[in-house]
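S.K.: model this:
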Amino acid sequence: MGKETIFITGTAGFIGFHLARLLLAEGFRVHGYDGMSDYYDVRLKQRRHAMLRQNEAFTTTEALLEDREALARAMDAAKPDVIVHLAGQAGVRYSLENPRAYIETNITGTFNVMELARDHKVRHLLMASTSSVYGANEAMPFRETDKADTPLTIYAATKKANEAMGHSWAHIYGLPVTMFRFFTVYGPWGRPDMALFKFTKGILEGTPIDIYNHGDMWRDFTYVEDLVRGIRLLIDTPPAVPDGPVAEGDSLSPAAPYRVVNIGNSDKVRLMDFIDAIEQETGRKAIRNYMPMQAGDVPATWADAGLLKSLTGYAPQTPFREGVKRFVEWYRDYYAV
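M.R.: Next comes the predicted model:
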């Protein structure tokens, strides 16, 4: 029996690209589905897909999640064993400008993925959520069993809705569903709208960088290769309906094969220390433009990743200075700086 086929939505995206690369290296067949939206530089997405296509076990469809017929044709052709749904409209700040994009992609698009996962009877459906669902929660580190009922943006609200939709599907159809909550993912091939990319670009070009909340921000920065290693291990850890009490600290549903898992570095880093690390790697000082807190933003995120460790034996551990070093090296190479 050959390796399984994994259907990944969002393979031209930052995280999907890294996950596809890891799975291909392990001998899986991967079918990538991506809408190539112009939310950021499409050339970066095309370049990621071009790299993946160098492996003959990678096939791809370029279409939107909202296009149910195109998605159904792609799934019928791929015959997936597992679906990892990473595509979606990302970005906390953009959700203030264009909220409708989040409803269409993250709600309707995710519903299409879930319907087809049911039709294909996949052994495991894994879907991306976000640390943003913790919203106005103040108790840290954030635990999966904490209430998450105070989202601060439509982006966070759509991801919280995806979690609820996933639970209902798992209960009604017995489909094993794992939702993972990501915490500030960074690394090579990252998104141009993310802080690390914008800071590195600004520092190397000598243009000011915007630092929100006057720098009083903390983030649980998670290196992308650590993140996708966590996803890879969770693929082989589908939840099952418990036959007794759920263990302390486990987010497993008492009513469905459904679980939520944080994937984070379990460490909060001060934003100013992160900027210092970029300055050190670039050998240049930032021109700092201190700004007030932005609507929808939170001063701190910090994951309790103990559940990931207990399920898989794995814990992300790349120190942020090492991760920043690898990103700056990639950036200089990619943009020939």
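S.K.: From here on, just use CA atoms for contacts and neighbour counts.
M.R.: Fine.
S.K.: Tell me how many other residues surround Pro141.
M.R.: As a burial measure, Pro141 scores 17 neighbours (other Cα atoms under 10 Å).
S.K.: ditto for the one 10 residues further on
M.R.: Other residues within reach of Pro151 by the criterion other Cα under 10 Å amount to 19.
S.K.: repeat for the one 10 residues further on
M.R.: Ala161: 17 surrounding residues under other Cα under 10 Å.
S.K.: what secondary structure does it sit in?
M.R.: State at Ala161, reduced to three classes by DSSP: H, G, I helix; E, B strand; the rest coil: helix.
S.K.: dump the residue contacts of the nearest residue to it once chain neighbours are set aside.
M.R.: Counting by Cα to Cα, 6 or more residues apart in numbering, Ala161 lies nearest to Ile107, which is 7.5 Å off, once chain neighbours are set aside. The neighbours of Ile107, taking Cα atoms under 8 Å, 6 or more residues apart in numbering as the test, are 158, 161-162.
S.K.: isn't there a helix covering Ile107?
M.R.: Yes: assigned with three-state DSSP, Ile107 falls within a helix.
S.K.: Which stretches in the chain count as strands?
M.R.: With DSSP state E, the ranges of strands along the chain come out as 5-9, 29-34, 58-62, 82-85, 124-130, 177-182, 185-186, 209-211, 218-219, 222-223, 258-263, 269-270, 288-290.
S.K.: For Thr318, see how far away Pro176 is.
M.R.: Distance, Pro176 to Thr318, using Cα to Cα, to the nearest Å: 30 Å.
S.K.: Can you get me a residue count around Phe14?
M.R.: When neighbours are counted by other Cα under 10 Å, Phe14 registers 23.
S.K.: I'd say it and Met194 touch.
M.R.: No: Phe14 is not in contact with Met194 according to Cα atoms under 8 Å; the separation is 10.8 Å.
S.K.: How many residues are close by the nearest residue to Ser266 once chain neighbours are set aside?
M.R.: Of all residues not flanking Ser266 in the chain, Ala303 sits nearest, at 4.9 Å (Cα to Cα, 6+ apart). Using other Cα under 10 Å as the criterion, Ala303 is surrounded by 25 other residues.
S.K.: Before we compare anything, build this one as well:
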Amino acid sequence: MRRVFITGTAGFIGFHLAELLLQEGWEVAGFDAMTDYYEVALKRRRHEILAQHGRFTATEARLEDMEALTRAVETARPDVIVHLAGQAGVRYSLENPRAYIDSNITGTFNVMECARAAGVEHLLMASTSSVYGANTEMPYAETQKADHPLTIYAATKKANEAMGHSWAHIHGIPITAFRFFTVYGPWGRPDMAPSRFACGIVEGRPIDIYNNGEMWRDFTYVGDLVRGIRGLIDAVPGGAETRVANDSLSPVAPFRIVNIGNSDKVRLLDFIEAIEDALGRKAIRNYMPMQTGDVPATWADASLLQNLTGYRPQTPFREGVERFVRWYCDYYDVPL
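M.R.: Next comes the predicted model:
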């Protein structure tokens, strides 16, 4: 039986990945701080669902608590570590940047040090499409430079990638950093756009639409995302023999960066209309200018993911939105 240690298992993506691996028969050790960045009840419910599997255990502690993290990893004896925990949210990084330094920089270093001590087969770490920052050439490819992040959130994730490369080079630990694009789906965070839009529509409140709606995003369904991560677990970076077409594999370390996106850009207004259609209600729209640190469009080149794993995210956004709305209405007891 293979063993995996996942940070952030009470989070949106960590929950879905843990559930997928448990269904495959993995032994999953989770680690989550249960912070109050958003409603803790939602996080605890995710862990309750995972705990129904006999092969799931969890530790509640912060990544910055090196003693607790070390003890949890030593107990789990993982073959693989997937690091998903951290301070999320582009907009919140404008309000509380220190939280991103503490969690995303110090916390990630602690995870890398534990991975080194445990001698894992593969360390996988979450990054973000936000690292592309001011880049205007699209679709975004992993081989493009990403030297102009626009928020402290993006800057910490770019730093994580650089830290991972150096750790892979120094210690020979295979490391994959994957860049998420706009992820949505059931069990999503309340601060994410789909939940904010759905909540506003249901309650009859105006929803804020930035850049007057002239926004495009590579919306990626969470089920597709975690299947991409699952494939990357087995795509261990190594020497030249592990190189594939369009690869970002480092020439000096067992390290690569991989986009996980739907390879398509969807107009934000079309996404909102899909939520309206699924709810059977219209939104009150409050058009606003572009917010600081935001970008008008994101769009992934996911060919490397497909070359490495044979998989490419493909859920149409309207289908994904319908699944999200069904979950939202069930969880929050909203009649359809």
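S.K.: Out of the contacts of Ile107 of structure 1, which are shared with structure 2?
M.R.: Comparing those with structure 2 on both residues aligned by TM-score structural alignment, their matches' Cα atoms under 8 Å, the contacts found in both are 158, 161-162.
S.K.: Provide the aligned range in structure 2 for stretch 65-82 of structure 1.
M.R.: Alignment note (TM-score structural alignment): stretch 65-82 of structure 1 is matched to residues 63-80 of structure 2.
S.K.: Then stretch 5-22 of structure 1?
M.R.: Matched against structure 2 by TM-score structural alignment, stretch 5-22 of structure 1 falls on residues 3-20.
S.K.: distance of Phe102 of structure 2 from Thr156 of structure 2?
M.R.: Quick fix: residue 102 of structure 2 reads Asp, not Phe. Computed with Cα to Cα, the distance linking Asp102 of structure 2 and Thr156 of structure 2 is 10 Å.
S.K.: Among these two, which residue is more densely surrounded?
M.R.: Thr156 (23 against 17).
S.K.: Next, the contact list for the equivalent of that one over in structure 1, please.
M.R.: Structural alignment (TM-score structural alignment) places Thr156 of structure 2 against Thr158 in structure 1. Listed by Cα under 8 Å, 6+ apart, the contact partners of Thr158 of structure 1 are 102-103, 106-107.
S.K.: Rebuild those as CSV, extending it with distance to Gln280 of structure 1.
M.R.: Written out in CSV, the entries for those read as follows (distance: Cα to Cα, whole Å):
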residue, distance to Gln280 of structure 1
Tyr102, 37
Ile103, 40
Asn106, 38
Ile107, 41
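S.K.: Could you report the neighbour count for the counterpart of Leu249 of structure 2 in structure 1?
M.R.: Aligned against structure 1 by TM-score structural alignment, Leu249 of structure 2 finds its counterpart in Leu252. Residues within reach of Leu252 of structure 1, counting by other Cα under 10 Å, total 23.
S.K.: any idea how far Leu252 of structure 1 is from Asn112 of structure 1?
M.R.: When distance is defined by Cα to Cα, Leu252 of structure 1 is 24 Å away from Asn112 of structure 1.
S.K.: And Gly35 of structure 1, by the same measure?
M.R.: From Gly35 of structure 1 across to Asn112 of structure 1, the span is 14 Å (Cα to Cα).
S.K.: what does Ile287 of structure 1 give?
M.R.: Plainly put, Ile287 of structure 1 is 45 Å away from Asn112 of structure 1 if you go by Cα to Cα.
S.K.: And those two? Which one has more around it.
M.R.: Under the neighbour definition other Cα under 10 Å, Ile287 of structure 1 and Asn112 were set side by side, and Asn112 has more, 18 against 14.
S.K.: Distance check, Asn286 of structure 2 against Ala155 of structure 2.
M.R.: Asn286 of structure 2 is 30 Å from Ala155 of structure 2, where distance means Cα to Cα.
S.K.: Who has more neighbours out of these two?
M.R.: Neighbour tally, Asn286 of structure 2 and Ala155, criterion other Cα under 10 Å: the higher count belongs to Ala155, 22 against 13.
S.K.: OK, contacts around the residue lying closest to the more buried one once chain neighbours are set aside?
M.R.: In space, Ala155 of structure 2 comes closest to Pro149 once its chain neighbours are excluded; the distance is 5.6 Å by Cα to Cα, 6+ apart. In this structure, Pro149 of structure 2 makes contact with 130-134, 155, 158, judged by Cα under 8 Å, 6+ apart.
S.K.: Looking at those residues, which is nearest Arg71 of structure 2?
M.R.: Nearest to Arg71 of structure 2 among those, counting by Cα to Cα, is Lys158 at 27.8 Å.
S.K.: Could I get the contacting residues of the closest residue to that closest one other than its chain neighbours?
M.R.: Spatial nearest neighbour of Lys158 of structure 2, excluding adjacent residues (Cα to Cα, 6+ apart): Val131 at 5.8 Å. By Cα under 8 Å, 6+ apart, the residues touching Val131 of structure 2 are 146-150, 154-155, 157-158.
S.K.: can you give me the helices in the stretch 51-200 of structure 2?
M.R.: Listed in chain order, the helices of the stretch 51-200 of structure 2 (DSSP state H, counting those that start in this stretch) span 66-76, 92-95, 97-100, 107-118, 152-171, 193-203.
S.K.: I'd like the ones you listed as TSV, with distance to Leu304 of structure 2 appended.
M.R.: Compiled in TSV, the helices of the stretch 51-200 of structure 2 are given as follows (distance: least, Cα to Cα, whole Å):
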stretch	distance to Leu304 of structure 2
helix 66-76	30
helix 92-95	30
helix 97-100	29
helix 107-118	24
helix 152-171	17
helix 193-203	28
